[in-house]
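Novice: give the three-dimensional model of this entry:
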Amino acid sequence: MTDAAASARRTALVLRHDSTIGLGNLGPTLEAHGYEVVTVDAPVSDVSAIDPLAADLVVVLGGEEGAYETERFPYLADELSLLRSRIDAEAPVFGVCLGAQMLAAALGARVYRGERTEVGWLEVTPTSAGERSPVRHFAGVPTVQWHGDTFDLPRGVERLASSEQYENQAFRRGDWLLAVQFHPEVTAEIHEDWLRAWGDELHEHGSSPSQLRAERVHLGPRAEAASAALLGEYLEGLESRRAAA
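Specialist: Got it, this is the predicted structure:
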């Protein structure tokens, strides 16, 4: 158990949009750092009733929704309100894929349909700022991408990584807000769930379930290690911030 876990346990509120797009290998890292994980299924919960500042950390996961589809999915509007409250208070928040897009929208940036779907085991390249951030652990480490939406970089943040297809792959504000477009949470089980659910669409993007399965065998363990290092470093930064405060 880490020093953080030895202290009073903290709460991580996880906003989930689909049961197949879960916390995955991020969960053990949160627990190892002393967090009690509370998962809220946003589509069937009253997100507006959640105290936006009650949790020590909010984690916003992926989903098929678009951050701009608030009329179609009203709970997204409630999530945006929650995220804006946390941003105003500089309260820790971590976003993955749709979660990153939601954070971009909450910060006032445009989120929109990209020119193509980015899918597969692909690399992201850290920027100079990214090389000094938790995202550095994914330098040279292919990770799962599966998204068609993208976003403009919000004002007042640092771009941390880019890919060949999309410039904005990760960003942060201070040491308390971190957002990644890629999927560090993917485990073998999640990977297989996604191939069963959406594998039929891979052919139109020049890939196939068999190709991704083969890539996962030799790329998955390294990506999971990078995931634990990324989230662990971010959480340690939050502890240092609390101690300084």
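
Novice: alpha carbons only for contacts and neighbour counts from here, please
Specialist: Will do.

Novice: ok, the most centrally placed residue in the chain - contacts?
Specialist: Nearest to the mean C-alpha position of the chain, by Cα atoms, centre = their mean, lies Val96 at 1.4 Å. For Val96, the contacting residues are Val59, Val60, Leu61, Gly62, Ala179, Val180, Gln181, Phe182, His183, Pro184, by Cα atoms under 8 Å, 6 or more residues apart in numbering.

Novice: most widely separated two among the residues you listed?
Specialist: Maximum pairwise distance among these (Cα to Cα): 14.3 Å, between Val59 and Phe182.

Novice: quick one, which of those two is more surrounded?
Specialist: Neighbour tally, Val59 and Phe182, criterion other Cα atoms under 10 Å: the higher count belongs to Phe182, 28 against 23.

Novice: next, the contact list for that one, please.
Specialist: Per Cα under 8 Å, 6+ apart, neighbours of Phe182: Val96, Cys97, Thr143, Val144, Gln145, Trp146, Gln169.

Novice: run this one through as well so I can compare:
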Amino acid sequence: MRTCVALRHVAFEDLGSFEPYLRAAGYEIVYHEAGYDDLAALDPLAPDLLVVLGGPIGAYDDELYPFLRDELRLVEARLAAGRPLIGLCLGAQLMARSLGARVRPNPAGREIGWSQLSLTAAGIESPLGELAGVDVLHWHGDIFDLPAGSQALASTSITPNQAFLHGSAALGLQFHVEATARGMERWFIGHAAEIGVAGLSVPELRAATARNAALLERQGTRLLARFLDGIGLLA
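Specialist: Got it, this is the predicted structure:
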């Protein structure tokens, strides 16, 4: 049985649509809770797949959240070894920082809601091609520069780097491809303060989720399948 280790920062930002797909593909899934579990004790190279999930803190906030230093060491070791790695939102930002790129607050403000990506030529040819014409979930306030040696795959009007591929086995996604309609109800509770500060409406976000989540769930798992197949991690 293959293994997937997921590093989780808040309980409601989990693997989402990825989880049932990975279980059906024969993966054992183990969550480790950042800030609670001892991440320094983990072997960064042991799992077949490492997924670093999102969370409402910055990749540069290690003075406030010292566990980020252990998390960065895990990501750095994984990248150096070329072992399969997916970063989602904060996870992608930690990947970018580990690769020497700058991560910072977006001067254009938060990007929260559903919209399509602009795919690069490399993005269309990559697993992200499954998201052409698909509205994805954005929920972030930071941006990162493209890491040296990485391929830019996607952007939006206020976020120049929405996705990158480093080597063949490290995929960083600023947006939330794993989001599900059911799971979003937990986001509306957990991110209530942020929704209010941003002047957004829960009913409007819920309606947009109802319009877009089913397609994203389908195409998001197709993206995951293509990524895993491309690096030999599907049966």
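
Novice: about what we covered before: under the alignment, what does the residue nearest to the centre of the first structure map to in the second structure?
Specialist: Aligned by TM-score structural alignment, Val96 of the first structure pairs with Leu88 of the second structure.

Novice: tell me the gap between stretch 226-235 of the first structure and the middle of its chain.
Specialist: Relative to the centre of its chain, stretch 226-235 of the first structure is centred 12 Å away, using Cα atoms, centre = their mean, to the nearest Å.

Novice: in the second structure, what range does that stretch match?
Specialist: Under TM-score structural alignment, the match for stretch 226-235 of the first structure is residues 219-228.

Novice: circling back: from Gly199 of the second structure, how far out is the match of Val96 of the first structure?
Specialist: Between Leu88 of the second structure and Gly199 of the second structure the distance, using Cα to Cα, to the nearest Å, works out to 24 Å.

Novice: now do Pro127 of the second structure
Specialist: Taken as Cα to Cα, the span from Pro127 of the second structure to Gly199 of the second structure is 34 Å.

Novice: what's the answer for Ala170 of the second structure, then?
Specialist: Counting by Cα to Cα, the gap from Ala170 of the second structure to Gly199 of the second structure is 35 Å.

Novice: comparing these two, which residue is more hemmed in?
Specialist: Neighbours were counted for Ala170 of the second structure and for Gly199 using other Cα under 10 Å; Ala170 has more, 24 against 9.

Novice: trace that one over to the first structure, please.
Specialist: So, by TM-score structural alignment, Ala170 of the second structure is matched to Leu177.

Novice: wait, what's in contact with that match?
Specialist: With Cα under 8 Å, 6+ apart, Leu177 of the first structure has these contacts: Glu90, Ala91, Pro92, Val93, Phe94.

Novice: if you set the cut-off to 10 Å instead, what comes out?
Specialist: Leu177 of the first structure makes contact with 57-58, 86-87, 90-95, 103, 157, 171, 234, 238, according to Cα atoms under 10 Å, 6 or more residues apart in numbering.

Novice: how far off centre is the top helix by length along the second structure?
Specialist: Longest among the helix segments of the second structure by residue count, using DSSP state H, is helix 202-230. Chain-centre distance of helix 202-230 of the second structure: 13 Å, with Cα atoms, centre = their mean.

Novice: next one: stretch 67-80 of the second structure
Specialist: The answer for stretch 67-80 of the second structure is 16 Å, by Cα atoms, centre = their mean.

Novice: what segments of the second structure are strands?
Specialist: Taking DSSP state E, the strands of the second structure run over residues 2-8, 27-33, 49-52, 85-88, 103-105, 111-116, 118-119, 135-140, 142-144, 150-155, 163-166, 170-173.

Novice: pipe these into TSV and attach distance to Glu194 of the second structure per row.
Specialist: Listed next are the strands of the second structure as TSV, based on distance: least, Cα to Cα, whole Å:
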stretch	distance to Glu194 of the second structure
strand 2-8	19
strand 27-33	22
strand 49-52	22
strand 85-88	19
strand 103-105	15
strand 111-116	10
strand 118-119	26
strand 135-140	10
strand 142-144	14
strand 150-155	23
strand 163-166	23
strand 170-173	21
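
Novice: to Asp14 of the second structure, which of these lies closest?
Specialist: Asp14 of the second structure lies closest to strand 2-8 among these, at 6.5 Å (Cα to Cα).

Novice: so what does the closest one touch, helix or strand wise?
Specialist: Strand 2-8 of the second structure is packed against helix 18-24, strand 27-33, strand 49-52, strand 85-88, with contacts defined by 3 or more Cα pairs under 10 Å, 6 or more residues apart in numbering; DSSP states H and E.

Novice: reformat those as CSV; add distance to Ala235 of the second structure.
Specialist: What follows is these, written out as CSV (distance: least, Cα to Cα, whole Å):
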stretch, distance to Ala235 of the second structure
helix 18-24, 11
strand 27-33, 11
strand 49-52, 14
strand 85-88, 18
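
Novice: among those, which comes closest to Phe188 of the second structure?
Specialist: strand 85-88 (18.5 Å).

Novice: in contact with Phe151 of the first structure, which residues?
Specialist: Phe151 of the first structure sits next to 67, 100-105, 109-114, 166-169, 181 when contact means Cα under 10 Å, 6+ apart.

Novice: let me fix that: Arg218 of the second structure
Specialist: Contacts of Arg218 of the second structure (Cα under 10 Å, 6+ apart): Ser17, Glu130, Leu131, Glu178, Thr180.

Novice: and Ala152 of the second structure, what pairs with it in the first structure?
Specialist: In the first structure, Ala152 of the second structure lands on Arg159 (TM-score structural alignment).

Novice: so its match touches Ala104, yeah?
Specialist: No. Counting by Cα atoms under 10 Å, Arg159 of the first structure does not reach Ala104; the two are 11.6 Å apart.

Novice: ok, back up a step: put the buried members of the contacts of Leu177 of the first structure into a PyMOL selection.
Specialist: Applying 16 or more other Cα atoms under 10 Å to those, the buried members can be selected in PyMOL as follows:
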select buried, resi 57+58+86+87+91+92+93+94+95+103+157+171+234+238
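
Novice: which among the contacts of Leu177 of the first structure gets closest to Val217 of the first structure?
Specialist: Gly95 (26.0 Å).

Novice: neighbours of the closest residue to Leu235 of the first structure other than its chain neighbours, how many?
Specialist: Distance criterion Cα to Cα, 6 or more residues apart in numbering; nearest residue to Leu235 of the first structure, sequence neighbours excluded, is His33 at 7.3 Å. By other Cα under 10 Å, 22 other residues sit near His33 of the first structure.
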